[in-house]
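A.B. asks: A predicted structure for the sequence below; I have some questions about it.
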Amino acid sequence: MTRARGDVFEGDDRQYSPTRLHGWLQLVNGSGRVRPELLTRAELAALSTRELVRHNDRRSVWHANIGPIWTPQLRGLHEDLAEIVESNRHDGDKAKPAALVDAYPGLGKSTAVREYGRTLYREQIALRGETTVDGQRRVPVIYIALTGNTHIRGLNAAICRFYGLPTSGDADTLAERAVDAVLSLKTVAFIIDDVHFLAGSRGSSMRMANQLKFLSNVFPVTLVYVGVGVRQRGLLREGFSPEQTLLAQFGRRTTPLTLRPFTVEDEPGRQEWRTLLLTVERQLILADGVSRL
């Protein structure tokens, strides 16, 4: 919420990184923003310079954070993810099937999956409570984003970094540290964004499959991967040669999902697109704002 005290004005900017537990909790538990007042041109003209600057600042933050918008695509993706996660009640000695959300850039897949993670987190807290039986903070879902040329040690370090654990040591040490956190904090799902960074080239899909299989074997959680062009790199390809066996195994354990783009080639597609534009326009704070769609 916007705060003002004397000459000090604090807007509603919320600076955090969801790849750290503290920032993820701000995303998960953050309250809704207060919609700025919709003023007419005459009312805007009557504002003092300071009032106008503050009003426009509130508008800027509001417009930058519209959404997520519950389109049919987002609802469908959430339903698919929920089906996978809710059916993954396997004991710890069994590998849990994973999900791969693979779609074109710019469609909002990361936003959609983070919103699902936020929903799942809140549902788990409502069901099981904020603390475990051992008095630890319950962290049902974590979110990490990969960078270019990430290896197994980098993966494990990213997980430890999310929990606020030390990132020193080799890959095995980091994995042990991260697994202890998963078990004690009762984590049930990992969201791993930008997973395509694990495949630097088309020929490295085997290396990426090794790394992701390592995760599924070590961590007793549902893995939700998000990436661009991952399937085209061959990660989910059924293999027949000995060197392709791992790809086939990983492919069978992973459900590919996508976020369907908007199209305007037919009437249903045009109606969906128009509904989205109308939804966005209703959220805009404009002088004498009147929908013209």
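C.D. replies: Looks like it came in fine. Numbering: from 1, shown residues only.

A.B. asks: from here on, just use CA atoms for contacts and neighbour counts.
C.D. replies: Will do.

A.B. asks: and stretch 131-139, how far out from the chain's middle?
C.D. replies: 23 Å (Cα atoms, centre = their mean, to the nearest Å).

A.B. asks: in it, which residues are buried?
C.D. replies: Neighbour-count burial for stretch 131-139, counted by 16 or more other Cα atoms under 10 Å, picks out 138-139.

A.B. asks: same question for stretch 151-164.
C.D. replies: For stretch 151-164, a neighbour-count test (16+ other Cα under 10 Å) marks 151-163 as buried.

A.B. asks: list of residues touching the longest helix anywhere in the chain?
C.D. replies: For the chain, the helix that runs over the most residues, judged by DSSP state H, is helix 109-128. By Cα atoms under 8 Å, 6 or more residues apart in numbering, the list of residues contacting helix 109-128 from outside reads 27-28, 68, 74, 77-78, 81, 101, 103, 138-143, 191, 193, 226, 259.

A.B. asks: now stretch 167-187
C.D. replies: Under Cα under 8 Å, 6+ apart, the answer for stretch 167-187 is 132, 136-142, 152-154, 156-157, 159-161, 163, 165, 188, 218-219, 221.

A.B. asks: the longest helix of the chain: how far from the chain's middle?
C.D. replies: Centroid separation for helix 109-128 versus its chain: 9 Å, with Cα atoms, centre = their mean.

A.B. asks: immediately after it, which helix or strand?
C.D. replies: Elements were assigned by DSSP states H and E; along the chain past helix 109-128, the next helix or strand is strand 141-145.

A.B. asks: show me what the next helix-or-strand element following that next one is in contact with.
C.D. replies: As assigned by DSSP H and E, the chain's next helix or strand after strand 141-145 is helix 152-163. By Cα under 8 Å, 6+ apart, the surrounding residues in contact with helix 152-163 are 19-21, 142-146, 166-167, 170-172, 174-175, 177-178, 181, 211.

A.B. asks: strands - which of these land there?
C.D. replies: When DSSP state E defines the strands, the subset of the contacts of helix 152-163 inside them is 142-145.

A.B. asks: now for the residue in the chain sticking out farthest from the centre: which residues touch it?
C.D. replies: Relative to the centre of the chain, the most outlying C-alpha is that of residue 46, 42.2 Å out, by Cα atoms, centre = their mean. If you count contacts by Cα under 8 Å, 6+ apart, residue 46 has none.

A.B. asks: so how far is residue 109 from the closest residue to residue 107 other than its chain neighbours?
C.D. replies: Distances taken as Cα to Cα, 6 or more residues apart in numbering put residue 261 closest to residue 107, at 6.6 Å, once the chain neighbours are dropped. Using Cα to Cα, to the nearest Å, residue 261 is found at 10 Å from residue 109.

A.B. asks: one more structure, for comparison:
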Amino acid sequence: MAEAGPAASEDPAWRALPLDNLTLTRKEGFAAFAEARETPIPLTLTMADLRALDPAALEHYNDDRRRFLANLRPIKTMQVQELSADLTDIFDAGVDQPNWQAKGMAAIDAFPGLGKTTIGLSFAKKVHNTLISRHGRFTEAGHERWPVIRVGMMGDTSVKDFNWAMLEFFAHAGRNSGSANAFLSRALDCAVSCQSRLLLVDDLQFLQFRSRRGTELANQFKTIANEFPLMILFIGHDLEGKGLYDDPQLARRITPLGLQAFSIEDEAGREQWRRFLLSLEQRLVLANKYPGMLADDLSDQLYARCSGHIGSLMSLIRLGSLRAMRTGQERLTKDVLAQVKLDWAAQQQLAKWEAFLASGKVTSNRTRAEGGGDDAPDAAHPAARAPG
């Protein structure tokens, strides 16, 4: 029996154990993430309603709004939907393959701040909940079912470190001593016994595959694909440049998937940007918000301040909303957004995009942009020269 967890019982033992429920590198933490209920949307009150609340009630209401802001659900753009569909196809194609066939491998490769980890985790969450709902929390042999294993990479990760991390995810008793091969054998026992079907490997850009250690790990990934009954999903940035595809077998097995920053250089890109802002606008819980607050009145400023990066945009929206709540303005305005401090990469792009949008050569919120094109800063791919 795998040492990953106890035998079946009416109440899963891991729910009662004082184990880590925060980090995604352990099964309890990943389960807490995957099975967490969505944060409820607080009721949008009017300004009169807010003024009628006593101080304690107002603080409680604002706590609910802060919690909701911190847990805004990902908005599924067309690009995200297509990437998720690709991941589902690769997963479904391999889940019922015989064990002697190598399972699928995919890699989400994109610049920082475009949501690749968010999409990968959303897919892993879907796999976790779907398979537990379909087959139960425990296997027929009485082992805990853990459909997903997550491992985060570090710059100096060795083969032994990686195998240990898989055991650490399962809280395996044998993770405290042993060789790299012993760790791998124990991890295989856990994956088989617990019917794991997805291995999520995040931050793969930390690894240089052209180094000796990187070559060893590349060979290890091939071994896992051959021996483990699961799909491997890599997440990282510039994986081709790091040498991931130098190995002919990995190049033939891994399906590369990408994400791009929002572009406003053509009508299709501007339409996608507008739809995203409209969806985001509807989720904000501010007393003075109104239709078109983001998509019409703040579209250009938002684009200039995030240069099309969803990570920078979401941080800007969260911080701006908190400031609007704290100051009592209860809406996002140009002045409110101008007070929000940006991340370093967004700051480097800000002056270029503000000048270009102010010139009238292009806009993010009109059906047709005048001029536009090659003069835009990093126009084709706003993330192309953003620092990593």
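C.D. replies: Looks like it came in fine. Computed from a predicted structure; not experimentally measured.

A.B. asks: work out the TM-score between the chains.
C.D. replies: TM-score of the superposed chains, computed with TM-score structural alignment, normalised by the length of the first structure, equals 0.86; 270 aligned residues with a Cα RMSD of 1.9 Å.

A.B. asks: from residue 290 of the first structure, how far off is residue 39 of the first structure?
C.D. replies: Distance, residue 39 of the first structure to residue 290 of the first structure, using Cα to Cα: 12 Å.

A.B. asks: typed the wrong thing, it's residue 217 of the first structure
C.D. replies: 55 Å.

A.B. asks: these two - which one has more neighbours?
C.D. replies: residue 217 (14 against 10; other Cα atoms under 10 Å).

A.B. asks: so where is stretch 21-38 of the first structure in the second structure?
C.D. replies: Matched against the second structure by TM-score structural alignment, stretch 21-38 of the first structure falls on residues 27-44.

A.B. asks: contacting residues around residue 59 of the first structure?
C.D. replies: By Cα under 8 Å, 6+ apart, residue 59 of the first structure lies in contact with 36, 285.

A.B. asks: and the helix or strand containing it, how far from the second structure on average?
C.D. replies: If you go by DSSP H and E, residue 59 of the first structure is part of helix 49-64. Here the mean offset of helix 49-64 of the first structure against the second structure after fitting is 1.4 Å, by mean Cα distance after the TM-score superposition for the first structure.

A.B. asks: buried set for that helix?
C.D. replies: Buried, per 16+ other Cα under 10 Å, within helix 49-64 of the first structure: 54-55, 57-62.

A.B. asks: in JSON lines: these, plus distance to residue 282 of the first structure.
C.D. replies: Formatted as JSON lines, the buried residues of helix 49-64 of the first structure follow (distance: Cα to Cα, whole Å):
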{"residue": "54", "distance to residue 282 of the first structure": "21"}
{"residue": "55", "distance to residue 282 of the first structure": "18"}
{"residue": "57", "distance to residue 282 of the first structure": "19"}
{"residue": "58", "distance to residue 282 of the first structure": "16"}
{"residue": "59", "distance to residue 282 of the first structure": "14"}
{"residue": "60", "distance to residue 282 of the first structure": "15"}
{"residue": "61", "distance to residue 282 of the first structure": "16"}
{"residue": "62", "distance to residue 282 of the first structure": "12"}
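
A.B. asks: which one of those residues sits closest to residue 280 of the first structure?
C.D. replies: Relative to residue 280 of the first structure, the closest of the buried residues of helix 49-64 of the first structure is residue 62; by Cα to Cα it sits at 11.8 Å.

A.B. asks: which position in the second structure aligns with the closest one?
C.D. replies: Residue pairing (TM-score structural alignment): residue 62 of the first structure is matched to residue 68 of the second structure.

A.B. asks: so who does its match touch?
C.D. replies: Contact partners of residue 68 of the second structure, counting by Cα under 8 Å, 6+ apart, are 39-42.

A.B. asks: excluding its backbone neighbours, what's nearest residue 46 of the second structure?
C.D. replies: Counting by Cα to Cα, 6+ apart, residue 46 of the second structure lies nearest to residue 287, which is 4.9 Å off, once chain neighbours are set aside.

A.B. asks: the one you found and residue 42 touch, don't they?
C.D. replies: No - using Cα atoms under 8 Å, residue 287 of the second structure makes no contact with residue 42, being 11.4 Å away.

A.B. asks: of these two, which one has the most company?
C.D. replies: Higher neighbour count among residue 287 of the second structure and residue 42: residue 287, with 20 against 17, using other Cα under 10 Å.

A.B. asks: state the distance from the residue nearest to the spatial centre of the second structure to residue 24 of the second structure.
C.D. replies: The centre of the second structure sits closest to residue 118, judged by Cα atoms, centre = their mean, with a distance of 1.0 Å. In this view, residue 118 of the second structure and residue 24 of the second structure are 13 Å apart by Cα to Cα.

A.B. asks: mind listing the shared neighbours of these two?
C.D. replies: With Cα under 8 Å, 6+ apart, residue 118 of the second structure and residue 24 have no common neighbours.

A.B. asks: confirm that residue 271 of the first structure sits in a strand.
C.D. replies: No - under DSSP: H, G, I helix; E, B strand; the rest coil, residue 271 of the first structure sits outside any strand and is assigned helix.

A.B. asks: count the neighbours of whatever residue of the second structure lines up with it for me.
C.D. replies: Taking TM-score structural alignment, residue 271 of the first structure has residue 271 as its aligned residue in the second structure. By other Cα under 10 Å, 17 other residues sit near residue 271 of the second structure.

A.B. asks: what range in the second structure matches stretch 131-143 of the first structure?
C.D. replies: For stretch 131-143 of the first structure, the aligned range in the second structure is residues 138-150, judged by TM-score structural alignment.

A.B. asks: wait, what's in contact with residue 272 of the first structure?
C.D. replies: Contacts of residue 272 of the first structure were listed using Cα under 8 Å, 6+ apart, and they are residue 262.
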